[in-house]
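> quick one: sequence and predicted model below, then my questions.
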Amino acid sequence: MAAAFAALVSLESNLRLIYNHPKYSFHFEEKQIQSLEGSVSFLIDFMKSYDNSLGARKQAAEALEMRIARAAQLAEDVIESHIVDQIRGGKTRSSRFLLDLQKAIEDMDYMRRKASNMRARSGSEQQRQTTYSSSSTVAAAQSTPLTSTMVGFDDILLQLLDLLTGVPSSRRVIPIQGMGGIGKTTLARNVFQHKNIVEHFDVCLWATISQEYSLHRILSELVSHLRKSNSGTVDELQERLYKSLCGPRYLIVLDDMWNVKALDDMMLLFPDTNSGSRIVVTTRHSDVAKHLGVSPVAMSFLDEDNSWHLFCQKAFAEQQGCPHELEETAKKIVAKCKGLPLAILVVGGHLRKSSMALDYWVHVAESIMNHTGNDEHCLNVLSLSYSHLPVHLKPCFLFLGAFPEDETIYVRDVYKLWIAEGLIQQGEYPSVEVAAWHCLWDLYLRNLILVYGWNHLYGIYTFKVHDLVREMCLKIAKEEEFLCVFQTPSAINRERRVVISGEANHEAMASDAPIRCLIWKRGRYDINNLYDLKLLRTLSNIATTSTSGSIFQQLNLRYLNVDLGYKIRPMLYYLPSSMSLLWNLQFLTINIADQSKVIAPYAIWEMLQLRRVEVDMICLIDPLPVDRLEQENHLVMRNLRLLFRVENFRLSDEVCKRIPNVIELRLSYCDEVNWYYCPRNLSCFNQLKVLWLKFDGNPKWREFVTSLTFPSTLEVLRLRGSGVHWEDLTMMVGSLPHFVELQLLQDSVTESIWNPKEEKFLRLKYLTIHGCDDLVHWNADRCHFPVLKCLYLSYLSKLEEFPSGIGEIATLKYICVRYCSASSTISAMRTLVEQVEQGNDSLRLDVFFRGDEETLESFKHRVEEEGLTSPNLSLQLVRS
């Protein structure tokens, strides 16, 4: 049960912190804490090893798990309440606290005895299979990522391609209709990314509509994909979009359409210019498809052969087909999935990570109930996969229901919330962040998340959760009292994790509510109306115009995401020194208006539990001098991994000692050039991987930047306004052993000729040059960046020629040229065509060229004259 395991893991972490907190000394009876630790450790081991999904004991086990959850939650409430009281008023031990703690200890001890008896009665002390051990999880991490190849829909794919690229020339709407999980979005995505479609249409846009329909959100999404400003009213965005689509031949995909009203609203946005434009609508509702007055592309269930083929792809991805002894049972499992792709994928993903013992597969086959092919049947199959998840993954999986339907979810947000909520056990991993990464990867291998974006540093970058999978998350989370999502709550009784997607009801959040986690979606909530929720540990998406109110009185917070005057004029915001009383704050995110600043007190250096500090612009006071620091070396922020954006940050010896384990830094300098900032100390950060440096464009910064000593661990560097020369750049980072990505933004380099040197940038895989408008000649070939994979060039108006030799780099897969000079753009297209003609089919080029009507006509004429077309080339012309 997710709630029980999560409560135990969180309690275990707190008990450990009581004795090891780097700042506070808390007053507890040692024997009492040791007794609790013993019970918690036993119960965690019990939940990892006990299989409650088999036989008649399931109901009794679930009842016990519910009682374990409540006992662990009560114990954590008593302990954290006492800690907050100590911090607020210096209280030690009241008689009420002693009684409450003793009751919590007795309850946990009773749960331990009950669990021991149940384990003995089951006659099985053998730990069930789990992927939590380091060996199995590392193997998972090394597995080949699963593909999203369509299986069994080749004919439909070809039919849809014909409908999109054929006659008539008038605008045409094509609905794709079928039940949830049948593959509508996968089909649309495969078509959307098909090379014939990319070549045929001038503009391709994708918007997810979803059940929670917001016209402003959808317009903003579409306009942003056109690289235009997505701020403004609905009318302004609608006009901006409509005008942008009046000229080009466009393809619009409207995914997950739920009702006719939303469909009618959307149809008004897209002009019919007789250019062959197309609109694809995916929906599970037949009335939406019928409303369009055209026959839909109907998605049917997979036949027996294709179902088996898809299942084998997923269940036996690391083997050569299905073992003979499992084949009969495996085919029974596939048959019960009723040809539904999502069900086959999820069950296949589960079995891929499970035991290959025949009796286990027989149990899975018997567990899938026979229903007709509908959403309820799919939920039944999905819930089977949840039931057999390793217990440490269950809380992580259920928490994904906190994110809105169809939302693109950033992995960094998931990690922060998982860790803050105490859902992650570090175990044998080097850090809790690494443990969280392995949990997400495991969910991916089980096909429970849909990956949308990858990052070369961190792997999965963004993902989505299928509607039906999310529906299952919410259903189980509510049943297990793990998480509740409200539109507008009238009262909060037992709920500890609350997500509010609508308007807030202030009375529902009274101070005696048991809320531990409070998340707002679809908007920001005014914190000034929030009661003092003494034990609140996660507070997300809230707003305030003042830092002196109740926001920093929530002393138990582990996660805080707040807007400070986000909609008003630029201001200075002074954080109170009392913020250091937040004894376990780990994640601090502050959003402010442009040109505003947050001034942090010295006390922030005493917040030793901080892991990530993310502020749009923050000023930090220097920490204590060296002599004092040596006497107080316990005041070291060993957990801090990310810090941004710090203005005029002094890299003093004291700073280097305070944050020794920082991995990512984003710094901004706009003061007078001053050696006071200690640039040479940058090398002291011997775990630093990612560094962003922004300067105000003063050419005097060049000497400062070239004096920086970069640590050998650095992998990514982003520069802006630094004014260095190309030779400086080579000397600074060209020889770093792990350096893989270089981003050069506006005025980062101010020199007209770049002559790269051989034996430099030997590990560089990703190169971005944006707005370095002095660059005229770039004399590069395949020897200079031997392992380059992706190249992004933008706003280089003086660049005369794209270096054709770069196209010969064997590892190069992608080039993007955006709004550069006509000559460099044409030469890049010429390079691509030549490479494809020579058999290099893996290289792709995206071109965006902008100009007035005369410039665009001249450019098109040159392209046609030279025959610069290729399936691997995408060209978009934008009128300025």
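All right, it came through fine. Numbering: from 1, shown residues only.

> every contact and neighbour count from this point should use C-alpha atoms.
OK.

> mind listing what's buried in stretch 4-11?
Residues Ala4, Phe5, Ala6, Ala7, Leu8, Val9, Ser10, Leu11 are the ones in stretch 4-11 that count as buried (16 or more other Cα atoms under 10 Å).

> before we move on, what SS does the first one have?
What it means is Ala4. Put simply, Ala4 is helix when judged by DSSP: H, G, I helix; E, B strand; the rest coil.

> okay, pairing it with this:
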Amino acid sequence: MAFVVVTSLLEIVEQQLIIQPNPSLILYNKEMIVMLSQKLRVLRAFLMGSGKKTNGSCGEEMLEAEIRDAATEAEGEIESKLGQVYLAANRGEDVVVACQGLHQTLVQVVRDFEAIESRILTQNANNASRGSSTNDFREESFMVGGLSENAVETENEIVVGFDHDVEEIVYRLVFLKQSGKREVIALVGEGGIGKTTLAKIIFEHPSVIDHFHIRAWVVVSREHNLKEMLISLLNCIAPITSEISNKDEAQLAEQLCKRLMSQRYLIVLDNVWTTTAWHAIQQCFPHNANGSRIMITTRINNVARDINSHLHIMKYQSLRNSQELLSRKAFRGRFYSTPIYEYFRDRILLQCRGLPLAILVMGGLLATAKGSLEVWREVADTVELMTRDDKIISRILSLGFEYLPSHLKACFLYFGIFPEDSDVPAKKIINLWGAEGILKQEKNKSLEEGAENCLLDLINRNLVQVNKLSIDGRIKSCKIHDRLHEICVREAKRENIMCVIDEKHDPQASRWISCQSSHWPITRACCGTHNCNKIHSIFYFGKYLYPSKCRLVYPCLKLLRVLDLSLIKCLHGMPSEIVDLIHLKYLALSTIGSLYKLQLLKLQNLQTFIVSSWMEDYPLQLQCNILDLPQLKHLRLEKRCSQYLPSLVRENLQTLYWLKVTSLDRNQNFRMVPNLKELGIYIEGELLSGCVESLVHLRLLEKLKIEIGRVEQFYLPTAFPSKLKKLTLHSTYLPWHEMGIIGKLPNLEVLKLKDFAFCGPEWNPIGWEFQDLKVLLIAHTNLKRWNANFQHFPVLERLILRYCWDLKKVPIGFAKIRTLKLIELDSCYSSIVTSANQISSAKILSFHSMSDRTLHVRHFGTKVEWPNNESSEEES
């Protein structure tokens, strides 16, 4: 894809040669480098213009191919020469010869792009008669609107036409008297008809939540993995430790069966393709004679029948429901009922055949038109020209991709790297886009902010789905429907930008390598037969691999930027050759042992570094100077291998988990990392008063976690950063009267108090504090009396109480909080559940507006309430 390569090359030229050149570089002609940057911007503008057209001319396609090939070759040559400079500098050698080689390469690249630029001008002259000119191409803003404009309504997903289905299935799950045996209900229908959406609505239905002791959900997929399925189901019941995840399938199956025994459970198996997957896991579900249920979603009737399930056949949307769904999506609640819009709408819907996924993708496409009748007409004409056959839905879905701007096409195709039905963390995809160089940083915005806008744009177009939300309602992870995933993979392969390696396909030289086999794809043999210099990214998604003797990386991967080995269990630190991958920007590892001997500081371009241990008994041993890497933005380590603050100011650093603070650190100087946005602090040993006072200087910090290890006393700082939005305290054992320091924070939205973060029998909040707090979580505390009312938490939306065994009730004054929508209780006494329900009833009587009245009470397990209140036994 020409746009990806040109944008990536432009990022190299501007970041590594103009804005932040390596100190070892000798740049002989800076004016020529600026000229190269300008020419690349012209090429990118041309590609953005041609990318808007769904049917470009043959000349434009040939010119795009020429630009792609020239930019690919130039990128490889420039990065190779830069690599020679960096390696010479690391070895203490003279860099003059290497810099001369880089200069000669840059001269030739400028000449090549001058020739292409002249052909663009010729193309412009040929297009002048059609009213299109390359001179009119201007670099558009990479992000379509700001965050507020692109905000996605994740809480109120547009759902139409499922009311009867929900009522029928909830009745069957909860109220219909059965023989007591375990029953299986199958939602059957075409891909994109709404099976998973319906299952989620039912899974979160209040009656279902109240009825079942345990609810668990797992995505099965086409190529099912029994171990991953078992771990996912266990994780729905209790947090997974590395000890559990390292067990074999038989041990995991036995543990799951024990957890479900004697419990009334609801298990959802989403996207089942074969009966083999069912037979592999169904033995883990005990035949409790208590009304336990299993719900599956499948496209295949025979699978549902072979499982001996009750079939619920999904219906296509009626014309009326289809009209409502498209209009609500296209106009975002502003309904235009003029005859001309209805005419184009109905022409489009005729081809969508009542399939919700196709309707939503078309609605997302039309929403970007902002009411332009010209676009509505063009889309209607395009879909009407499609031949009505079995592939028409696939072609309609492809239109959602074809109408994307060039930068969003690249972002969308990147989802093809992940296996079908993958749950993709939002932060991960954002950091990967940045490492790949496929996005350009905007003025007054970080690259991450721009990438988040791109993700929101794809979600609003219904090309990407929100999968999980964080506790404060932000997007935690996302996924892509498997019918859209097919388009991702197909288009990326067609552009020769991605290669998926599985048991059926061998490695091929592509920019992105997605390994989904049980073997490491890159060997010395394939290095001799393929041009591996084209490879920029390698992801390993296969079954767990133990590389005890094999070498994972080779000199042929010298241009690698992204290496994700998080599913490979490295035994001794990490492969030593990795430190020679000097262009690496993203590195994720799962390992045990020591990394002390590795020269990690050679990775001068590294932006994201993620390291975890796959065995709890073998903590990592890591160098303490990793924060000295000049380009590092995001560092995620385990608490036991925490880092110390750097010796020099590092303005790039945005994310740091974890920072270690000990008795030797008398005064942490957080001015060394002034632009941190997320920080985790782990404290061990005796802590001196005022040790973390300089936290207040982190003027951009939005998220802070503080966890205590072996510490006698923790001293709360007298002030926190004013922009702090999320604060988590863990095992700090603070008295409740010190809560006033936190309550004064002007922007605090989420407060999590875990494992006796605050302790003592009584909390008396002060009025007009916590003015912006939306989410409050308290887990494990000895609090008995909580004297609070609506003035203390005026905009609270969610209250979560877990293992609060001394607290008997929720303050009745919370009934007057207009914004309160959810009270979630986990393993608390039944008296708290009763008080929460009383608050819900009182709230209905307090406010006239239905939006102010709605308050859901959810409880998961109730602590047995013995007369002496001394037993810690739980029912569930």
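Now that the structure is in, tell me what you want to look at. On a predicted model such as this, the values are computed, not experimentally measured, just so you know.

> for the two chains, what TM-score is obtained?
The TM-score (TM-score structural alignment, normalised by the length of structure 2) is 0.88; 834 aligned residues with a Cα RMSD of 3.0 Å.

> could I get the full set of helices for the stretch 351-500 of structure 2?
Assigned helices in the stretch 351-500 of structure 2, in chain order: 356-367, 373-384, 392-402, 406-414, 426-436, 447-460, 482-494 (criterion: DSSP state H, counting those that start in this stretch).

> burial-wise, tell me which of the ones you listed comes out on top.
Mean neighbour count (mean count of other Cα atoms under 10 Å) peaks for helix 356-367 among these, with a mean of 25.

> that helix - contacts with which helices or strands?
Helix 356-367 of structure 2 sits against helix 319-331, helix 339-352, helix 392-402, with contacts defined as 3 or more Cα pairs under 8 Å, 6 or more residues apart in numbering; DSSP states H and E.

> run through the helices of the stretch 201-350 of structure 2 in chain order.
Under DSSP H, counting those that start in this stretch, the stretch 201-350 of structure 2 gives helices at 206-211, 226-237, 242-245, 249-260, 275-281, 301-306, 319-331, 339-352.

> to Ala253 of structure 2, which of the helices and strands packed on helix 356-367 of structure 2 lies closest?
Ala253 of structure 2 lies closest, by Cα to Cα, to one member of those: helix 392-402, at 38.1 Å.

> okay if I get the helices of the stretch 351-500 of structure 2 as JSON lines plus distance to Arg182 of structure 2?
Listed next are the helices of the stretch 351-500 of structure 2 as JSON lines, based on distance: least, Cα to Cα, whole Å:
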{"stretch": "helix 356-367", "distance to Arg182 of structure 2": "31"}
{"stretch": "helix 373-384", "distance to Arg182 of structure 2": "46"}
{"stretch": "helix 392-402", "distance to Arg182 of structure 2": "37"}
{"stretch": "helix 406-414", "distance to Arg182 of structure 2": "41"}
{"stretch": "helix 426-436", "distance to Arg182 of structure 2": "37"}
{"stretch": "helix 447-460", "distance to Arg182 of structure 2": "37"}
{"stretch": "helix 482-494", "distance to Arg182 of structure 2": "30"}
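
> to Tyr265 of structure 2, which of these lies closest?
Distance to Tyr265 of structure 2, taken as Cα to Cα, is lowest for helix 482-494 among the helices of the stretch 351-500 of structure 2, at 27.8 Å.

> spit out the contact partners of the residue nearest the centre of structure 1.
Centrality entry for structure 1: nearest residue to the mean C-alpha point is Tyr410, 1.7 Å, by Cα atoms, centre = their mean. Contacts for Tyr410 of structure 1 were tallied using Cα atoms under 8 Å, 6 or more residues apart in numbering; they are Tyr461, Thr462, Phe463.
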